[in-house]
Structures are given as C-alpha cells and as structure tokens.
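Asks: What would the 3D arrangement of this be:
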Amino acid sequence: MNNELFQPIQFKQLVAKNKLVMSPMCTYQSLEEDGMVTPFHLTHYESRAIGQIGTIMIEATAVQPEGRISTKDLGIWSDDHIGGLQQLNQRIHAHGALSAIQLGHAGKKAKTNEPAMTPTEKLDDKAHHAKEMTLHDIEETIHAFKQSAIRSINAGFDIIEIHGAHGYLVNQFLSPLTNQREDEYGGSRDNRYRLLKEIIDEVKSVFDGPLFVRISADEYHQDGNQLDDFIYFANQMKQQGVDLIDVSTGGVIQAAIDVFPGYQVKHAETIKHQAQIKTGTVGLITQPQQAEEIIHNERADLVFLGRVLLRDPYWALHAARSLNVDIALPEPYKRGW
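Replies: Model prediction:
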C-alpha cells in the first residue's frame, strides 16, 4: 500500500504536512475561570506539534462567557484572550504544524453562573437555569462568532472550525429533537439550518482562510435528523464555501452507542462522496494501518486523533515507522528517535 497518510494536503493557500489532526478535546485548565491560556495549554499543544501531527486544533473555545461548557474552558470572547493564544500559536507553528481553533457555544449544556441559552425552553431545561433565546440573543451570538473569528485571525490561527456537534448550541438548533421553535429558526430543515448558515456567513465575511464545521452525523434517535438531512446540510455548507466537514456523532440526547474501532468513519465517507466535500473522521482510530486505510481508500480526507494523542504525543512518529515512512524529525530529538 502506497503511503497517503503522511502526504501533504492543501486547503486554500495553506498546506498541512500530513493528514493527521489533533482533535479538539476539552482540558478544563483555565484555572482562574477567565478563559485564559495557561502554561498547561502551551505545553499540551506544543508537545503534539513536536510529535509531528500536521494540524493542531485546540479545544472548544467559548465565543461568549455564558457559552462555556465549564467555567474552566478556554475563551475568545474578549481581546484580552488574544495574547495567550498568540503565544500558543507561535509554539505550534515553530514545529511546522498548522494551527486551528474550534469556536464553540455550549447552549443548554453550559455550566456557568449565567442562564444557559437554549433554542426551546422545556420543563427539563428549567432545572438547568435555561433561557430560551430571543431573536436578539441569537443576533448577539452570531455577532460573537464573527468577533471571535477576528480575534482568531489576530491570534494567528490558520484554520477556524465552527462547533456544530455533540449537542451544543448549533447542534441544538439543527436537531428537531431539541428545536421546537415556531419562528424562522425552527420547524423546517431550512429554518433549523439558519443559525449555522448565518454564523458561517458572518465568519466568512472576516476570514478568508480554511473553514471547517464539526457536525454530529447520527443523532441515534428515529425522530432526529437522518442521513438525507445531513447530506442536505453538507450541500448547504459546501455552497457557502466551507472547506471540510469534521464528522462526529451523538451528544444531542442520551443514547446507547455501539462503539468500535472506526465506528464513525462510514458517516464521513458517505458525506464526502454524496456531497462531494472534504471530510475528516474521528472516533477510536488508534492504529497506523487503520488511519492509512481510511485515507488510501478515500473514506475521508483527514484523520482526527483524540484520546490516543493523550496517551502518546508522539503517535505520528510511531505511525510513520510502522508504515515505513521517513518523516522530518526535530533536531533536538534525533538522537533519541
């Protein structure tokens, strides 16, 4: 099998040196609850860049303080956050990796001191101090994504990803399971897509680099979005100029999910070929040959690595050796590697 995993890939004007991405994973290490980068973040992400992952995507970073998954999340709702993120990018770029930021809003899953925002206020939401979003709230949130995109540019990120998966705010609007609004943001498939559409438009109005969107392409419920809905959403994103769909599943409701190695790859493969758009895949991808097969057989364009990179920052080095591929090594480590 010819190696494909370690070949470069281009997105607009940028080239990633390989098709491996550090998947965004919450670390809950903004210990002062201010959303600021800490020494942990600098070490955590730089070590994976040293380990030769082609693109380092940092964890879900909140566009509004009330949109944090926890009070220890990274934030980008203020210009005060830019300096720390600039340091982080300098460290990532120093090792030849591209940097990416995942802009997120937790919606009703937020756990802060502020009321959690939700598309539709239900009885079960009230226990979580939830607030149904007004049109003004929606407008403010869309603007927050735009302003966060501007800060992402100023901080030096190469790629922006909009978090539309795992039952967080954008996903809550997309899904009929969590969106029972009766205005222009609820009801029909077009209306449920409207929030994401407007966020994409606003981000693209200030950012001309590669734009990714993460989605949950299976809601594990018969009344949730189905495959044709996700193909529709993918086609809409393609028309808007989204460069890649980062395909995950689940998180909208509690569900028993049958997980196995590569259990989400088929979703990425289907969307890639039916919508003719680049996709990334994630989920129990741990072996080099497994990752190579995905790329070689055009099942996805990028492989996002999650927990395996928590266990092994140098997974890419070990994968290259397993696949008999020569890759560039950081000079200080050559004697050991």
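Asks: Could you use CA atoms for every contact and neighbour count after this?
Replies: Fine.
Asks: can you give me the helices for the protein?
Replies: Taking DSSP state H as the criterion, the chain carries its helices at 39-50, 82-93, 123-126, 135-155, 169-174, 189-204, 227-240, 265-275, 288-296, 307-311, 315-322.
Asks: In a markdown table, list those helices along with distance to Phe11 and mean neighbour count.
Replies: Compiled in a markdown table, the helices of the chain are given as follows (distance: least, C-alpha to C-alpha, whole Å; neighbours: other C-alpha atoms under 10 Å):
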| stretch | distance to Phe11 | mean neighbour count |
| --- | --- | --- |
| helix 39-50 | 19 | 19 |
| helix 82-93 | 17 | 20 |
| helix 123-126 | 40 | 12 |
| helix 135-155 | 16 | 19 |
| helix 169-174 | 24 | 29 |
| helix 189-204 | 15 | 20 |
| helix 227-240 | 14 | 17 |
| helix 265-275 | 15 | 20 |
| helix 288-296 | 16 | 18 |
| helix 307-311 | 23 | 14 |
| helix 315-322 | 21 | 18 |
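Asks: Give me the distance between Ala116 and Ala127.
Replies: Ala116 sits 11 Å away from Ala127, going by C-alpha to C-alpha, to the nearest Å.
Asks: More neighbours: which of these two?
Replies: Under the criterion of other C-alpha atoms under 10 Å, the comparison of Ala116 against Ala127 puts Ala116 first, with 25 against 8.
Asks: Following up with a second sequence; could you model it the same way so I can compare the two?
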Amino acid sequence: MTVTASPASRAAEILSRPVTLNGLTVPNRIVMAPMTRQFSPGGLPGEDVASYYARRAAAGVGLIVTEGTYVGHESAGSSDRVPRFHGEEQLAGWAKVAESVHAAGGRVVPQLWHIGMVRRQGEPPYADAPAVGPSGIGADGTEGAGKAMTRSDLDEVIGAFAEAASAAERIGFDGVELHGAHGYLLDQFLWAGTNRRTDAYGGDAVARTRFAAEIVAAVREKVSPEFPVIFRYSQWKQQAYDAKLAETPQELEAILAPLAAAGVDAFHASTRRYWVPEFEGSDLNLAGWTRKLTGRPTITVGSVGLDGDFLGAFAGEGSSVQGLDNLLDRLERDEFDLVAVGRALLQDPQWAAKVLGDRLGELQPYSAAALKTLS
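Replies: Sure thing, here's the model as predicted:
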C-alpha cells in the first residue's frame, strides 16, 4: 500500500532540505524577502530591528535578506528612516543585528541599495545630493530629472558598494545581496528605457550590464572567495509593471552571463507572482529560467503563500492564504533553489515554524496593518 504524504508533511520535507550558496550552507529553503520598513531613524538600526529579524530566524527562516540599506554615496537614498550601511554607529547597529540573528540560529545578508533616479532633490538624508542615473532620465521617463553619471560618479558608486560588502563581512554577516531590481540604480543601467548612454555603459544588452558587472567584480575583490554574493533583479519596475529587460531567453542570457562571470553566486529573481511563466512556451518562471541559463542557484519570490501581489498591500488591501502545492511541485523539480517570503512573514513571525512543523492550518491571511508595526 502506498502512503501519500499530507500537504503539511510534504511542505516540511521539501522546504527543510539544506542548500549551499558558495561557502554558506543555508539550513532550509525559506528566505525572508527584503522589505523596506523605515524603522531606523538616522539610518541606524536599533534593538527593535535586531529583534524583528531574530524572531523570524528563531522560528526557522533559513536565510534573512535585510531590508534595503543605503551604500555610502550621498545620492543613494531618499529617507532618513531607511537604514544605512555606512557610518560607525550604523555599522555597529548592523553588527548587533547579525549577532542577534546568529544567536537565534539563522543566517543573514544585508541588501545593498542605491535608488538612483528614483530620488528627488531635497529629500533626506543628504538634501543637497542630486538624483543620479545612467542618463539623467527619471524612472518614469522624464528627461532632465537628474544628473547623468560621469566616470568619476561611476567609480564612486562602485567603491561604495565594494566598501559596504567588505564591511558586511567584517562585522559578521554571511554574505551580501546587491539590489539590481525594481527600477533602482543598477536596474536603470540594465534597462534600455532608462539607459540611453552612448559610451561603454550603454547600447546593447551586454553593454548595459557593464556597470552592474563592475560592481559585482569590485565586491568580489573586497570579500573572501567563499563569501556569497547574491544579485537581485527583476523584469518589472515600480513605475512600469510591464517593463522587460529581456523578451526572450536568449536576451536574458545575454544580461545574466556577464553578471555570473563577474562573480554572482546566486540570483534572486523578483516577480510579482511566482507562479506566472516568464516566456511563452515554457512553464518556467523567472527564477527557473535564471537557473537554467546560468547554472547558479536561484531564489524565487512573489506572493508566496498569498493570493494577491504585494502592490495591493500598499493600497491597504489584504490577501488570503494560498496553498503551497504549486510552489512545492516546482521546488521538487529543482526549478529554483530557495523561496523568499515577504508579506506572509510580516504578518506572522512564526510562518516558517508553522510550515516546517506541519501546522499549515494555522497560517494567517495578510492584513495591511502589518506594515505599520515592527512586530
């Protein structure tokens, strides 16, 4: 007689498998997705931020990717409540975050971030800093919205990412993630819609990867060979949900290959709904295609465990719990390697413990009220 595993025990079995990213072994397949919270006044993550991440680690999240943190460049951000990954006090705060997550049994990487042309002049933390980008074109296509980056600007930003990665290793983090998604600076170079440069950093798809690839290479040079470097990217942009870096697998490979060659150990492929096929004629999602094309481990993300995408959350919408069977089927086929969970983990710090402990019936629907607290 064949005994079929219950959905709950199947989830625990499949998600509990360890996975290796370069020199880091992650104890299971559950990742906490990076989510901007703005609970760090002065750019300084305090004890409440450390506790927030440690609670998720204690409940079984295998790898935590922190909220986006600004690198040490004055144009990198637009809020004095988003944490910064530079400055003595700020890095001391981050060291306590890493220590707290490790004490709870987790692994943690900071997401390093520069928002580029999304910034508006006059915004904190450095009000006089201009918005900078590949061509001075706003994320919405507005001409003259900021400054086209010079060679000196490029070098400064490359150095800021490399220095932040070096600091991350020095203060005890397990790797880094570079934010190259959602219409922010690195993505602005990757996307033809915002990159109109005529020098070596613009033109065809491969040329548009040069800036991001140089950042990856500079980071790789500053950290230990076994220190994982994750690169997050997306097709969609905050200002253009239907935008595409690549229309075909061949175009996607042209973009990803230089990044992999520069030293990316894993890709975090951001989609709004993980179950949507990326290209016609295949059921593979973006993470699945990324793994197939690069051979690197991949993280999938996009409304895991919920029936609505995260954009509705910012409009005050809730989401109901969605089954995990589709996700588990894809993991079992090795379509991707890890699964990043966002809003479900905001709603319930115990989400991983419930999924790994055969307690799927205890999962809670998402309420937008979860955005307002750091619980």
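Asks: Minimum distance to Glu66 of the first structure: which of the helices of the first structure has it?
Replies: If you check each of those against Glu66 of the first structure by C-alpha to C-alpha, helix 135-155 wins as the nearest, at 10.3 Å.
Asks: quick check: the closest one aligns to which part of the second structure?
Replies: Against the second structure, the aligned range for helix 135-155 of the first structure is residues 151-171 (TM-score structural alignment).
Asks: For that stretch, which outside residues touch it?
Replies: With C-alpha atoms under 8 Å, 6 or more residues apart in numbering as the contact definition, stretch 151-171 of the second structure has outside contacts at 71-73, 85-86, 91, 94-95, 98, 109-110, 112, 174-176, 211, 214-215, 218-220, 222-223, 227.
Asks: Recalculate using a threshold of 6 Å.
Replies: Counting by C-alpha atoms under 6 Å, 6 or more residues apart in numbering, the neighbours of stretch 151-171 of the second structure from elsewhere in the structure are Val71, Gly72, Ala95, Ile215, Ala218, Val219, Lys222, Val223.
Asks: Quick one: map the fifth one onto the first structure.
Replies: Residue mapping for Ala218 of the second structure onto the first structure gives Glu202, with TM-score structural alignment as the criterion.
Asks: Not counting sequence-adjacent ones, nearest residue to that match?
Replies: For Glu202 of the first structure, ignoring the flanking residues on the chain, the nearest one in space by C-alpha to C-alpha, 6 or more residues apart in numbering is Lys146 at 5.5 Å.
Asks: likewise Gln172 of the first structure?
Replies: Counting by C-alpha to C-alpha, 6+ apart, Gln172 of the first structure lies nearest to Thr178, which is 5.3 Å off, once chain neighbours are set aside.
Asks: Quick check: the aligned residue for that neighbour in the second structure?
Replies: In the second structure, Thr178 of the first structure lines up with Thr194, judged by TM-score structural alignment.
Asks: Asp187 is in contact with that match, correct?
Replies: No: the pair Thr194 of the second structure and Asp187 fails to qualify as a contact (C-alpha atoms under 6 Å) at a distance of 8.7 Å.
Asks: closest to Ala260 of the second structure among the contacts of stretch 151-171 of the second structure?
Replies: Looking at the contacts of stretch 151-171 of the second structure and their distance to Ala260 of the second structure, the nearest is Ile215, at 12.1 Å (C-alpha to C-alpha).
Asks: can you tell me which residues contact the closest one?
Replies: The contact partners of Ile215 of the second structure, by C-alpha under 6 Å, 6+ apart, come to Ile158.
Asks: Just give the number of residues close to the nearest residue to Leu324 of the second structure once chain neighbours are set aside.
Replies: Beyond its immediate neighbours in the sequence, the residue positioned closest to Leu324 of the second structure (C-alpha to C-alpha, 6+ apart) is Gly305, lying 6.2 Å away. Gly305 of the second structure has 24 neighbours, counted by other C-alpha under 10 Å.
Asks: if I look at Leu286 of the second structure, how far off is Lys292 of the second structure?
Replies: From Leu286 of the second structure over to Lys292 of the second structure the distance is 10 Å, taken as C-alpha to C-alpha.
Asks: shared neighbours of the two, anything?
Replies: Contact with both Leu286 of the second structure and Lys292 is made by no residue, according to C-alpha under 6 Å, 6+ apart.
Asks: counterpart of stretch 310-321 of the first structure in the second structure, which residues?
Replies: Here stretch 310-321 of the first structure aligns to the second structure at residues 346-357, judged by TM-score structural alignment.
Asks: distance between the ends of that stretch?
Replies: Taking C-alpha to C-alpha, stretch 346-357 of the second structure runs 19 Å from one end to the other.
Asks: Could you check which residue of the first structure pairs with Arg37 of the second structure?
Replies: Checking with TM-score structural alignment, Arg37 of the second structure has Thr27 as its match.
Asks: Is it possible to get a markdown table of the helices of the first structure that adds distance to Ala16 of the first structure?
Replies: Rendered in a markdown table, the data for the helices of the first structure read as follows (distance: least, C-alpha to C-alpha, whole Å):
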| stretch | distance to Ala16 of the first structure |
| --- | --- |
| helix 39-50 | 12 |
| helix 82-93 | 11 |
| helix 123-126 | 42 |
| helix 135-155 | 18 |
| helix 169-174 | 28 |
| helix 189-204 | 21 |
| helix 227-240 | 21 |
| helix 265-275 | 19 |
| helix 288-296 | 15 |
| helix 307-311 | 18 |
| helix 315-322 | 14 |
